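Q: could you look at this predicted model? Sequence included:
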Amino acid sequence: MASDRMAVIAYIGIGANLGDARANVLDAVERLKRAPGCVVTAVSSLYHTAPIDSSGDDYINAVACVDTTLDAHALLQTLHDIEQAHGRERPYRNAPRTLDLDLLLFGQEQIASPTLTVPHPRMCDRAFVLVPLLEIAPDIHIPGRAAARCFASSVQDQAITKETV
């Protein structure tokens, strides 16, 4: 729930590869804009990527920056609610999905709870996260790790294409 707490800058990974993936990603951004306690301050371009450790159609991915007065777990619940509105099912790990929203970063916090790990544990291994993140936050630092740009070379072999308008 929103409170009188100071706003925190959070980064959200957005992806989809079932149904109208592009429309689902764009709708997720619109829903984030309307979410109580959230103000979307930046959204990356859309990117096409092949599934990693999964199957199905290519993904559409983006990253959004949100100023939020929600705590991390409440923001995660908001993300799950948006996924559910798109019929998200979790039949098995890395299953194709109508919408996937990941809390990548929450300020400078490092969180390890049964339901949430921040920074997202695989974000530095995925071009579909790093490329859009660096587009909107080129100087971002991953708490407990290093500058995000330090990981870019390790994902350069992963195919990712920026959507052209």
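A: Cool, the structure landed. Numbering: from 1, shown residues only.

Q: only C-alpha atoms from now on, for both contacts and neighbour counts.
A: Fine.

Q: now the helix or strand hosting residue 78: buried residues?
A: Using DSSP states H and E, residue 78 falls within helix 72-85. Buried positions in helix 72-85, judged by neighbour count with 16 or more other Cα atoms under 10 Å: 72, 75-76, 78-80, 82-83.

Q: so who does residue 51 touch?
A: 57-59 (Cα atoms under 8 Å, 6 or more residues apart in numbering).

Q: quick revisit: show me the two of the buried residues of helix 72-85 that sit farthest apart.
A: With Cα to Cα as the measure, no two of the buried residues of helix 72-85 lie farther apart than 72 and 83, at 16.6 Å.

Q: next up, a second structure to put side by side with the first:
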Amino acid sequence: MSRHDASRPDAVRPDAVRPYTRAVLALGSNLGERNDTLCAAVAELVDRPDVRLRDVSPVVQTRPVGGPSGQPEFLNMVMEIETSLDPYGLLEHCQAVENRHLRTRDVRWGARTLDVDIITFGGLSSSDEKLTLPHPRAAERAFVLYPWALMDPQATLADEPVAALAAQAPDFPGIEHFADDDSCESGATG
């Protein structure tokens, strides 16, 4: 019997199409042309047939959380996608987009041109060292939760309303809507 015998129910054909899974990604930037970087990253993240854009949030401006003091303020947003990539394939894709924007990882939570985090991947839970899902600190970060709630007021994370989690997050005070936040919204299919 061949390795790819289609008569076997567990057979994996090389040309088999994986089902699409919804995922939420968080994007942030506090170096360079922040808004342009975020908008370019949205386009690059969905510029392949195995990733489709569902929605994007408005852009918000936030103070840095953690990391070295004296960093510039961040622009943050979230986006919802559908992808046929597996979680690790999506992680590699997100990191490739970060690298195209000259992302460096010299200092944990340091200033960066672009940060792309996978917040959720369907209903998958994983405590893998390379990729923990849902994102382990997302439920405490208003810079993720608030734009997510603006994009999807009914969203939940670990069965908790994202909007309520945002309001309780320590970094919620001081979040501002970014004045030029509509340029990343083109292409959302909702």
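A: The structure has been received and is ready for your questions. Computed from a predicted structure; not experimentally measured.

Q: nearest residue to the middle of structure 2?
A: Ranked by distance to the mean C-alpha position of structure 2 (Cα atoms, centre = their mean), the top residue is residue 25 at 1.3 Å.

Q: and that residue, how far from residue 105 of structure 2?
A: 19 Å (Cα to Cα, to the nearest Å).

Q: show me where structure 1 has its helices.
A: For structure 1, helices defined by DSSP state H occupy the ranges 21-34, 72-85, 127-136.

Q: and residue 44 of structure 1, which of those is closest to it?
A: Closest among those, using Cα to Cα: helix 127-136, at 5.4 Å.

Q: where in structure 2 does that closest one align, residue-wise?
A: Counting by TM-score structural alignment, helix 127-136 of structure 1 falls onto residues 142-151 of structure 2.

Q: which residues does that stretch contact?
A: Contacts of stretch 142-151 of structure 2 (Cα under 8 Å, 6+ apart): 26, 55-60, 62, 76-79, 138-139, 155, 162-163, 165-167, 169-172, 175.

Q: quick one, which of those are buried?
A: Applying 16+ other Cα under 10 Å to the contacts of stretch 142-151 of structure 2 flags 26, 55-60, 62, 76-79, 138-139, 162-163, 165-167, 169, 171-172, 175 as buried.

Q: give me the subset of these lying in strands.
A: Among those, the members found in strands (DSSP state E) are 26, 55-56, 60, 62, 76-79.

Q: which two of the residues you listed have the greatest separation?
A: Largest pairwise distance in those, by Cα to Cα, is 20.9 Å, between 55 and 62.

Q: ok, and the closest non-adjacent residue to residue 151 of structure 1?
A: Excluding the flanking residues, the one nearest residue 151 of structure 1 by Cα to Cα, 6 or more residues apart in numbering is residue 124, at 5.9 Å.

Q: where does stretch 91-99 of structure 2 end up in structure 1?
A: Mapped onto structure 1 using TM-score structural alignment, stretch 91-99 of structure 2 spans residues 76-84.

Q: compared with structure 2, how much does the matching stretch deviate?
A: With mean Cα distance after the TM-score superposition for structure 1, stretch 76-84 of structure 1 departs from structure 2 by a mean of 0.3 Å once superposed.
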